[in-house]
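Undergrad: pasting a predicted model and its sequence here:
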Amino acid sequence: MDSYDPMEVNDDSDEVSDDFSVLSGESSELGDNPLELSRAMLKRYEASGDTSHLDDAVQTVRGALVLNSLDSGLVVQLGYLLHIRYKCLGRADDNEEALSLPCRVLDLTSDQDPDKLNMLNNLGAHLQSRFEREGELEDLEGAILVNRRAVDLTPDGHPDKPIYMNNLGISLQTRFERVGELEDIEDAIQVQRHAVNLTPDDHPHKPSCMHNLGISLQIRYERVGQLTDLEAAISVNRNSVELTPDGHPHKLGYMSNLGISLQSRFGRVGELGDLEAAISVQRRAVDLTPDGHPGKPSHMSNLGKSLQSRFERVGELADLEAAISVNRNSVELTPDG
């Protein structure tokens, strides 16, 4: 954290005064409700990218919890804010604090309390994040346990049930990749397919649910070899691309996975149309990805593989030259190390 230098206060006095006046106005308008104040500060962070607003939101809720340490709504909000800051800044202590919060109140919170579902879901996300950082299987087991409990406690028809099911599916998918038990990927596909079926087409989370189902189907195809899994993966991957507007930050990843699935089916069935479609979608993903984007080298590498495959099948020298060009660019854009 930057140190405070009292000699510099006059240089920034106008900016401090403006921020104070905005926050004072928010406080007056919202009646000093810490939840509403923190949400207003979070919106300012999302609009500006200035993490000081996120810090203010955390401090507001943390201060309110000092006076009411068992308020489940405050616990949920603080955990959510800490998770956002952890994802943004990578501070391990934020994730550790977020993990400790629900443990204090979960056992005291009735299963009928709507905040309990959010606490379980957030706890699962924090455990998953710590597993991804530290690799301890115990954290992943815990994430699966609390994610499953969130799903079991959520009635059908609840608007957040598909989100909880999707998160459970991701945790099961991750355990399959770590441990290799086929039952985990089977369970992941079942719960992710249910999440997709429960989510209307116009819901903003549907493409993400379809994308995760497509990954699980592709994984099972690679393990078991059933062509029906690959066909289903192509179908949901294509739908996730079609439902996602251009400019959405996740669309590039959806396009890349669709290309990989089409490439896989070409390798299995040999239909040139699949390879043509893979090249088309992979080229578009490369064209839409700005230089400097961390995913661009991967998108270029996938396109290079498809162009190489088409050269080997059709024999057009232009495909080989294009493959060499994109692979060279992929290497040049990849940072050392």
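TA: Received it, and whenever you're ready, just let me know what you need. Numbering: from 1, shown residues only.
Undergrad: use CA for all of it now, contacts and neighbours both
TA: Fine.
Undergrad: okay, now Thr60: neighbour count?
TA: Neighbourhood size, Thr60 [other Cα atoms under 10 Å]: 20.
Undergrad: ignore what I typed, I meant Glu29.
TA: By other Cα under 10 Å, neighbour count at Glu29 equals 12.
Undergrad: and for Ala125?
TA: Around Ala125 there are 25 residues (other Cα under 10 Å).
Undergrad: can you tell me the closest non-neighbouring residue to it?
TA: In space, and not counting its chain neighbours, Ala125 is closest to Ala143: 7.0 Å by Cα to Cα, 6 or more residues apart in numbering.
Undergrad: what helix or strand does the closest residue to Leu182 other than its chain neighbours sit in?
TA: Computed as Cα to Cα, 6+ apart, the closest residue to Leu182 that is not its neighbour in sequence is Phe176, at 6.8 Å. Using DSSP states H and E, Phe176 maps to helix 161-179.
Undergrad: please name every helix or strand in contact with the next helix or strand after that helix.
TA: Of the helices and strands lying after helix 161-179 in sequence (DSSP H and E), the nearest is helix 182-198. Packing partners of helix 182-198 (3 or more Cα pairs under 8 Å, 6 or more residues apart in numbering; DSSP states H and E): helix 161-179, helix 206-224.
Undergrad: looking at the ones you listed, spot the one closest to Ser298.
TA: Ser298 lies closest, by Cα to Cα, to one member of the helices and strands packed on helix 182-198: helix 206-224, at 16.4 Å.
Undergrad: what helices or strands is the closest one leaning on?
TA: Under the contact criterion of 3+ Cα pairs under 8 Å, 6+ apart, helix 206-224 touches helix 161-179, helix 182-198, helix 227-243, helix 251-269.
Undergrad: list the buried ones in the last one?
TA: Meaning helix 251-269. For helix 251-269, the neighbour count (16 or more other Cα atoms under 10 Å) marks 251-252, 254-266 as buried.
Undergrad: second one coming, line it up with the first:
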Amino acid sequence: MGSCLSTQQEPQTSTGKVVSERKVSSSILSQDNVEAILTEQKTRLLYFLDSTDQLRIHGKTSEAREYIAFAQSSGQNIPADHPSRTTLLESLSIALEYAFRDTCNLSDIDQAISVQSQIVQLCNLDQIRHAPTQSRLSSLYRIRFKESNDLKDMDSAISSAQIAVTNLTSSPIADGDAVMDSHYQLASALQCRHGYSKKLEDIIGAISSQRTVVILAPSDHPILPSWLQILAEMLEVHYSVTQAVESLDEAISHEQRAIQLVGKDEPSLSHLLHVQLARLYEQRSMHYGQTKYSADSIRAKRNAIRSLPDGTSKLPLLLGEFAESLFHHFSEVTNASQDLDEAISTMRAAIGLSKEGDSSHIENIYLLGTFLDFRYDLTKDLSSLDEAIVLQRAATNATHSEDKLLPQHLSLLSQYLGKRFFAAGAERDIDQAISLRRKAIKFLHEPSEHYPTIGHRHAALLVVRFEQRGQLTDLDEAISLETSILPSLSDSNATTPEHLFTLSSALMFRFKRQGNMSDINQAITYQQGAIALITSDDVKLPDFLNNLGTCFHSRFSRHKDLADIYEAVLCHRDCVDKTPPTNPVLPNRLNNLSISLSSLYDATLDPKDLDAAIVSSRKTIEGTPPGHRDLPLRLSNLGRLLQARFSRQENVIYLDEAISCFVRALELRPADEDLATDVLKNSATAYLRRFEVTKQREDVLAAAAALQACVDRTQDGHPSLQALMKSFNQARMLVESTD
């Protein structure tokens, strides 16, 4: 506005002279001269007034100072009892106020208050004019209070406003606008003082006065929407103090009415109303113990975005915040895919409108990645995870090496790559994931609250890679990491059980490779500690029980202590019982239970243990998807159990089923050569034993063929080759004897 005004010419009087050239006499002027001064005063004042009767001081400070000096000089030459003296002082008060707004020079507002106090005295006997002058004085005291923080100013503001309200209330001919303004000034002053005093009576008084303003205002009053918004704001403050939900309900009602009344040419006010309405909805939801991301709040936020004109500079930031709200609305309320899709599209729009240097740009890229990752978890659509990886890589690359968020960005990118590894099996993904986590740990500023989380996830991924490749260095690194983290964790820390679980798993795997008893003993101790720290309904308990059972089974395999195998069976059975039937990991847990029961049978020869092992093994196979890499091994295990049952009961149907299992396992072409050889040997044994019962030549032929295949796939010099050759020759002799 200032640059436009600088092109205007100085206003002229009716005589054509430039007003700035007029000199004011220091003597008492005649009535004609007084009128001339007042005319010039009015002309000068109009020069600084815009269409809303606000002074255009900004960019015109020197002219404003000239006007103030003129008004002050003129006031000295106009008789104290002149009827227009009040008008001159009022214009001077206005000029001083707006000069202060432009320069924040306290002497200006001090003078404005002094001048306004004179006006109050001059209007003391005029009840109608006295009230508006008191209201204005209240406003000036509030303005000074914002700079001085002197509560005396606020007390004076309230006192002046109360006088204005009292005078106007008792006057039968009071102007409606003046009455509304006096109540508004009193409400504003009381609200302001409450911000410092925190006295309930202040905010109650503010609400009472502002209600009066709203009640008195005609429905078409141009400022009514703003007054309604202010009243809603006061009621919100009252709720924060009293937790009276009725205040929120009333505030929401006022906001809704204001939204209906606000004009289309007031987008800023419309936006503010919708934002405040959304906040009120959130508070009301939380009051009733519900999530703040209700449908009402989301609707209000959506309307707040729509109310903004195109090109609004803060639109990218607001779109990003709205996208976050949509995501929480999806995850906490609806679980509806369209809400997640809207969150994703809204965040994409926010990123598209923002610049790379904007503070919110990287954060929005990161958030969009998390939204897409969540969609992948729901849909298993790898394209969503691929995009999340691309976005998180961009956010990571854009983060400075000294930024404290870099380790978190690196860790999250690692998490996405690890997830894609589990889905697609690409080894480069798990290698990159581990490399990124190593970098994240390197960039952590010690001591860091994020070290336990990032270190734990890195250790867990190292254990997974060990299971894939068998590199002991991965286990050693995982154990070292978790061991260094544990001392910093308390039993009350929610993540401590997971750290103990990962450490236990790593120690158990190392025991299986190296046979160090201290490893398996520690593994059991740590896993028992993890279970002791969680509740019986914790979703992690089945995993922990499964791991503990496997640890006990591993120690039993070495030392043959029956107490260990009993513990293994108990843990695995409890794990299966606590696993929902629809959980995809149930077949794995049933398989572990079957293995433990089989080991228990081998140790005790109790047929009940064998029967239970067979039941678990059958359920395992029923739940294993076709094409699963472990299906051949599981079929082989069931075949061996059925052979063991035949040895006890000598019912050929068990051999029939065992042979069927071995045939299916071989048809699946197991990738493990040792497993294939083992299945062939077991099937040969089963055929020969059935031949002993049925004397069917086909059985001995099948046994010979299986043994021939074993011999063919066994390398020269292998320790088992001689025994295989002997078995094969015996089978061939049986074939010849049946000719």
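TA: Noted; the coordinates are in hand. Please read these numbers as outputs of a predicted model, since none were measured by experiment.
Undergrad: show me what the residue nearest to Ala125 of structure 1 aligns to in structure 2.
TA: Under the alignment (TM-score structural alignment), Ala143 of structure 1 maps onto Ala523 of structure 2.
Undergrad: so that match is in contact with Ser504, correct?
TA: Yes - Ala523 of structure 2 lies in contact with Ser504 (Cα atoms under 8 Å); the separation is 4.0 Å.
Undergrad: quick one on the thing from earlier: make TSV out of the helices and strands packed on helix 206-224 of structure 1 and add distance to Ile324 of structure 1.
TA: Below are those laid out as TSV (distance: least, Cα to Cα, whole Å):
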stretch	distance to Ile324 of structure 1
helix 161-179	32
helix 182-198	36
helix 227-243	27
helix 251-269	18
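Undergrad: ok so, going back, most widely separated two among the buried residues of helix 251-269 of structure 1?
TA: Within the buried residues of helix 251-269 of structure 1, Lys251 and Phe266 form the most distant pair, 22.7 Å apart (Cα to Cα).
Undergrad: superposed on structure 2, what's the mean shift for stretch 72-83 of structure 1?
TA: Compared with structure 2 after fitting, stretch 72-83 of structure 1 deviates on average by 1.2 Å (mean Cα distance after the TM-score superposition for structure 1).
Undergrad: how about that stretch, aligned to which bit of structure 2?
TA: Taking TM-score structural alignment, stretch 72-83 of structure 1 hits residues 452-463 over in structure 2.
Undergrad: just stretch 235-248 of structure 1 next, same as before
TA: Aligned by TM-score structural alignment, stretch 235-248 of structure 1 falls on residues 615-628 of structure 2.
Undergrad: pull out the buried positions in the matching stretch.
TA: 616-621, 623-624.
Undergrad: ok, and the closest non-adjacent residue to Ser110 of structure 1?
TA: On the basis of Cα to Cα, 6+ apart, the spatially nearest residue to Ser110 of structure 1 that is not a chain neighbour turns out to be Lys116, at 7.3 Å.
Undergrad: element containing whichever residue in structure 2 pairs up with Asp94 of structure 1?
TA: Taking TM-score structural alignment, the alignment pairs Asp94 of structure 1 with Asp474 from structure 2. Element membership of Asp474 of structure 2 [criterion: DSSP H and E] is helix 472-485.
Undergrad: how close does that helix sit to structure 1?
TA: For helix 472-485 of structure 2, the mean deviation from structure 1 after alignment is 1.1 Å (mean Cα distance after the TM-score superposition for structure 1).
Undergrad: give me the number of residues near the closest residue to Arg375 of structure 2 other than its chain neighbours?
TA: Spatial nearest neighbour of Arg375 of structure 2, excluding adjacent residues (Cα to Cα, 6+ apart): Ser384 at 6.7 Å. Using other Cα under 10 Å, Ser384 of structure 2 has 19 other residues around it.
Undergrad: ok, now Asp113 of structure 1?
TA: Count around Asp113 of structure 1 with other Cα under 10 Å applied: 11.
Undergrad: ok, now Trp227 of structure 2?
TA: Counted with other Cα under 10 Å, Trp227 of structure 2 comes out at 20.
Undergrad: name the helix or strand for it, please.
TA: helix 224-242.
Undergrad: now the angle from the next helix or strand along the chain from that helix to helix 224-242?
TA: Next helix or strand after helix 224-242 of structure 2 toward the C-terminus (DSSP H and E): helix 245-261. Angle, helix 245-261 of structure 2 to helix 224-242, by axes from the mean of the first three to the mean of the last three Cα atoms, to 10 degrees: 160 degrees.
Undergrad: ok so, going back, contacts for the match of stretch 72-83 of structure 1, please.
TA: The contact list for stretch 452-463 of structure 2, computed with Cα atoms under 8 Å, 6 or more residues apart in numbering, reads 408, 411, 418, 430, 434, 437-438, 440-441, 474-475, 477-479, 481-482, 485, 499, 502, 505-506.
Undergrad: with stretch 147-167 of structure 2 instead?
TA: 106, 127-128, 130-135, 137-142, 144-145, 179, 182-183, 185-186, 189-190, 192-193.
Undergrad: list the buried residues of the helix or strand containing the residue nearest to Ala125 of structure 1.
TA: Assigned by DSSP H and E, Ala143 of structure 1 belongs to helix 137-153. Of all the residues in helix 137-153 of structure 1, those buried under the rule 16+ other Cα under 10 Å are 137, 139-144, 146-151.
Undergrad: over to stretch 500-511 of structure 2?
TA: So, applying 16+ other Cα under 10 Å, buried residues of stretch 500-511 of structure 2: 500-511.
Undergrad: so which bit of structure 1 is it matched to?
TA: Mapping stretch 500-511 of structure 2 onto structure 1 (TM-score structural alignment) gives residues 120-131.
Undergrad: one more: stretch 69-79 of structure 2?
TA: Taking TM-score structural alignment, stretch 69-79 of structure 2 hits no residues over in structure 1.
Undergrad: and that stretch, how far out from the chain middle?
TA: 63 Å (Cα atoms, centre = their mean, to the nearest Å).
Undergrad: just the buried residues of that stretch, please?
TA: Applying 16+ other Cα under 10 Å to stretch 69-79 of structure 2 flags 70-71, 74-75, 77-78 as buried.
Undergrad: pipe the residues you listed into a markdown table and attach secondary structure per row.
TA: Shown next, in a markdown table, are the buried residues of stretch 69-79 of structure 2 (DSSP: H, G, I helix; E, B strand; the rest coil):
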| residue | secondary structure |
| --- | --- |
| Phe70 | helix |
| Ala71 | helix |
| Ser74 | helix |
| Gly75 | helix |
| Asn77 | helix |
| Ile78 | coil |
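Undergrad: just give me the closest of those to Leu38 of structure 2.
TA: For those, the nearest to Leu38 of structure 2 is Ser74 (8.4 Å; Cα to Cα).
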